[in-house]
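[1] Fold the following for me, if possible:
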Amino acid sequence: MKTFFSEDHRLHFPQAELSGGEFVTPFERPSRVEYIRNRLISRGLGAIEDPGPVDMDPVQTLLDPGYLRFLETAWADWKAAGMAGEIIAANVPARGMHMDRVPDFIDGKVGYYCHASETAMTAGTWAAAQSSMASAQAAVRQVIGGARSAFALCRPPGHHATRDQYGGYCFLNNAAVAAQMLRDGGAARVAILDIDFHHGNGTQDIFYDRGDVPFASLHGAPQDTYPYYIGYADETGRGAGEGANLNLPMPPGTPYSTWSEALDSAIARIAGWGAEALVVSLGVDAYRDDPISFFKLDSDDFTDAGARIGRMDLPTVHVMEGGYAIEAVGINTVNVLEGFLGR
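    Coordinates of the predicted model:
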């Protein structure tokens, strides 16, 4: 399995995240992907290649143009306004306020386009987000070209980014654009399977009213964890997308025996949808020692999960999402891929 990975991910490294009422080093940090990359090499999983430049055309067809312009110019606008630190949202529109009017001043604009203030932006965020998207696009091209699977080692991750908002460490929704590219490449229906601990709210947002890109997500119950306000089981799609959205929320302490039953349910639904290709939002923060989750999966469980996904026998693009137990993230991620390959 070929992996696509850009060193430009290092350009995004905020120095602070608001967590538990204090500023801490962000859980989403460059060392995460270094552990994964090193594990890929030590296990001899395949070539690791630079993806080359991003193609913004498919991104622009799927995401809001105003949002993309904001991401491109936010840092320059922030500095021009005399702001000294990193970009952190301090004001956000709430109930009773206008959701349809974008402020002119950058401080208000940041809040308009952000849905979670733990996610800071720096001078290199836009370039890093584009390089992450480029990795997803290169993996798609590999699969369209005939490979059974490919792995996009994306950082920053993407599944919390909606068509017009960032948050949850995500700026551009890599999995969503990958699915759309597979559709454009000839697959009549492309399923997205999100196994990250946190609900893929951005991916659901983008495809909620479409039936050609069905979405299934296994995640912590939103009553108890981020993103809190979305990800409930009764969210099943809208309009042409009715019945094409499957949320499988689970409570604190969920063991693999329960989680794997949910995975099997998602796999059965994907088969019922008649998917011709698959995008896996590959988060491994369901791990028992992850610092910001509450599931209880062991490292070996990820191997079994990968094997179950592999038995679907679909052309598959794996897109890296979360996983914050730094010293185990490489083992757990590669276990999914090796299980998928039947190694």
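
[2] CA only for contacts and neighbour counts going forward, please
    Noted.

[3] what's the nearest residue to residue 78 once chain neighbours are set aside in contact with, if anything?
    Among residues not flanking residue 78 along the chain, residue 106 sits closest, at 6.1 Å (C-alpha to C-alpha, 6 or more residues apart in numbering). Neighbouring residues of residue 106 by C-alpha atoms under 8 Å, 6 or more residues apart in numbering: 74, 77-78, 81.

[4] Most neighbours among those, which one?
    Tallying neighbours with other C-alpha atoms under 10 Å puts residue 74 at the head of those, with 22 neighbours.

[5] how about this one, so we can line them up?
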Amino acid sequence: MKAFFDDRQWKHDPKHFMAAGAIKPSPEQPERIARLMAGAEAAGCQFSSPIDAGIGPIAAIHTAEYLTFLKNIFIRWRRIEGAGAEVIPNVHPANRFDSYPKSAGGQAGYHQADAACPIAEHTWEAAYWSAQSAISGADALGDGTPAAYVLSRPPGHHAFSDLAGGFCFLNNSAIAAERLRAAGHRPAILDVDVHHGNGTQGIFYDRADILTISIHADPENFYPFFWGHTQERGAGEGTGSNLNLPLERGTGDDAYLASLDLALERISAFGCTALVVALGLDAHEDDPFQGLAITTPGFARIGAAIASLNLPTLYVQEGGYLSDALQHNLTSFLTGTQGP
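    This next block holds a predicted model:
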């Protein structure tokens, strides 16, 4: 299987993470790359560097205002006397219609949803090349490749069009899907990360040309809390083009696969011609977030079920955090997609 990754993605090395009021080391460590790459190569993936397609495919999803912020905020932040080593907001607007401030601190609050997406010196560069990896993966499908894997890191599915959050800055899966749509496909995004793909949902919520589906731990008591509930079906022209399948904490393989069957039925009914899978591996029973309880063999079953659609498919890496099983989970999933 073709695979894409750029070495500049190593440069993002976040330090700050806050959960339940406690400051902890960020789980989104560069070491994830080494383990995921080993897992992908064990499944037969051959990595190539992405081609720089420029800012256009990224700007098709993210606002120019937001991209300007991401590119420049660290330099502006460092000019603030006593500023911390990373851009972390301490104030947020009540909604997206409040005033847009001039100050670096105010804009950080506007464009960063939480304390899990600190911006440091190399964050923009790494996020840019993570997105370019996804774009090259989408182009590979457009050129006739049946399936490809993208080691997108930092991940992307919590990023809205103008808002970072949950370790994510640019929405790689959304960028890839829009690239496929522009090339003439009718894409769907299937998010199997343990966390709801709230950014992806928000980007396409009022559109009918890209189907978005997320299977995730119930957000009533799990990040991202405010999105991912069953009643969120889309709006306007997009009504009925968003499907959320929240699961109880601790859900295992069989119940997960039953929900996956519902997702695959909806993808078929949509008339999908190319599929983007937002591939989180953090649904594993030993993942640090402990949301669901998928086993390593269970990931092979999930991969095989998705591949049974026989669609051109791009697997874009999302979550999956440091544990002894991480690389084996990716190997299991990708091997499952290739059949017996």
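
[6] TM-score for this pair?
    With the length set by TM-score structural alignment, normalised by the length of the second structure, the two chains reach a TM-score of 0.97; 339 aligned residues with a C-alpha RMSD of 1.3 Å.

[7] What distance do you get for the residue nearest to residue 78 of the first structure to residue 66 of the first structure?
    Distance, residue 106 of the first structure to residue 66 of the first structure, using C-alpha to C-alpha, to the nearest Å: 13 Å.

[8] What of residue 56 of the first structure?
    For residue 56 of the first structure, the distance to residue 66 of the first structure equals 14 Å [C-alpha to C-alpha].

[9] same check, this time on residue 54 of the first structure
    With C-alpha to C-alpha as the criterion, residue 54 of the first structure and residue 66 of the first structure are 19 Å apart.

[10] Which stretches in the second structure count as helices?
    With DSSP state H as the criterion, the second structure has helices at 31-42, 56-59, 64-78, 104-111, 123-142, 172-182, 198-204, 253-270, 296-307, 326-337.

[11] Can you convert those helices into TSV and add a column each for distance to residue 152 of the second structure?
    Converted to TSV, the helices of the second structure look like this (distance: least, C-alpha to C-alpha, whole Å):
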stretch	distance to residue 152 of the second structure
helix 31-42	9
helix 56-59	14
helix 64-78	17
helix 104-111	21
helix 123-142	5
helix 172-182	7
helix 198-204	15
helix 253-270	23
helix 296-307	18
helix 326-337	13
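
[12] Quick one: closest of those to residue 18 of the second structure.
    helix 104-111 (15.6 Å; C-alpha to C-alpha).

[13] Output the residue interval of the first structure matched by the closest one.
    Following TM-score structural alignment, the aligned partner range for helix 104-111 of the second structure in the first structure is 106-113.

[14] Stretch 297-308 of the second structure too?
    Residue span in the first structure matched to stretch 297-308 of the second structure, by TM-score structural alignment: 300-311.

[15] go on, stretch 273-282 of the second structure?
    Counting by TM-score structural alignment, stretch 273-282 of the second structure corresponds to residues 276-285.

[16] how near is residue 229 of the second structure to residue 271 of the second structure?
    Distance from residue 229 of the second structure to residue 271 of the second structure, by C-alpha to C-alpha: 24 Å.

[17] Who has more neighbours out of those two?
    It is residue 229, of residue 229 of the second structure and residue 271, that has more neighbours when counted by other C-alpha under 10 Å, with 18 against 12.

[18] Now check the more buried one against the first structure: what is it aligned to?
    Taking TM-score structural alignment, residue 229 of the second structure has residue 232 as its aligned residue in the first structure.

[19] Surely its match touches residue 218?
    No - counting by C-alpha atoms under 8 Å, no contact exists between residue 232 of the first structure and residue 218, whose distance comes to 10.7 Å.

[20] which of the contacts of residue 106 of the first structure line up with contacts in the second structure?
    Using both residues aligned by TM-score structural alignment, their matches' C-alpha atoms under 8 Å, the second structure keeps these contacts from those: 74, 77-78.

[21] quick one: furthest residue from the center of the second structure?
    residue 81 (34.0 Å; C-alpha atoms, centre = their mean).

[22] For it, which residues are in contact?
    Contacts of residue 81 of the second structure (C-alpha under 8 Å, 6+ apart): none.

[23] where's it relative to residue 309 of the second structure, distance?
    Residue 81 of the second structure is 55 Å from residue 309 of the second structure, by C-alpha to C-alpha.

[24] what's the distance between the spatially closest residue to residue 26 of the first structure that is not a sequence neighbour and residue 31 of the first structure?
    Residue nearest to residue 26 of the first structure in three dimensions, not counting chain neighbours: residue 17, with 5.0 Å by C-alpha to C-alpha, 6+ apart. Going from residue 17 of the first structure to residue 31 of the first structure by C-alpha to C-alpha gives 16 Å.

[25] And these two? Which one has more around it.
    residue 17 (20 against 15).

[26] mind listing what the equivalent of the more buried one over in the second structure touches?
    Matched to the second structure by TM-score structural alignment, residue 17 of the first structure sits across from residue 17. Neighbour list for residue 17 of the second structure: 23-27, 115-117 [criterion: C-alpha under 8 Å, 6+ apart].

[27] Out of those, which is nearest to residue 61 of the second structure?
    Closest to residue 61 of the second structure, out of all of those and judged by C-alpha to C-alpha, is residue 117, at 18.9 Å.

[28] From residue 158 of the second structure, how far out is the residue lying closest to that closest one once chain neighbours are set aside?
    Leaving aside its sequence neighbours, residue 117 of the second structure sits nearest to residue 167 (C-alpha to C-alpha, 6+ apart; 4.6 Å). Using C-alpha to C-alpha, residue 167 of the second structure is found at 8 Å from residue 158 of the second structure.
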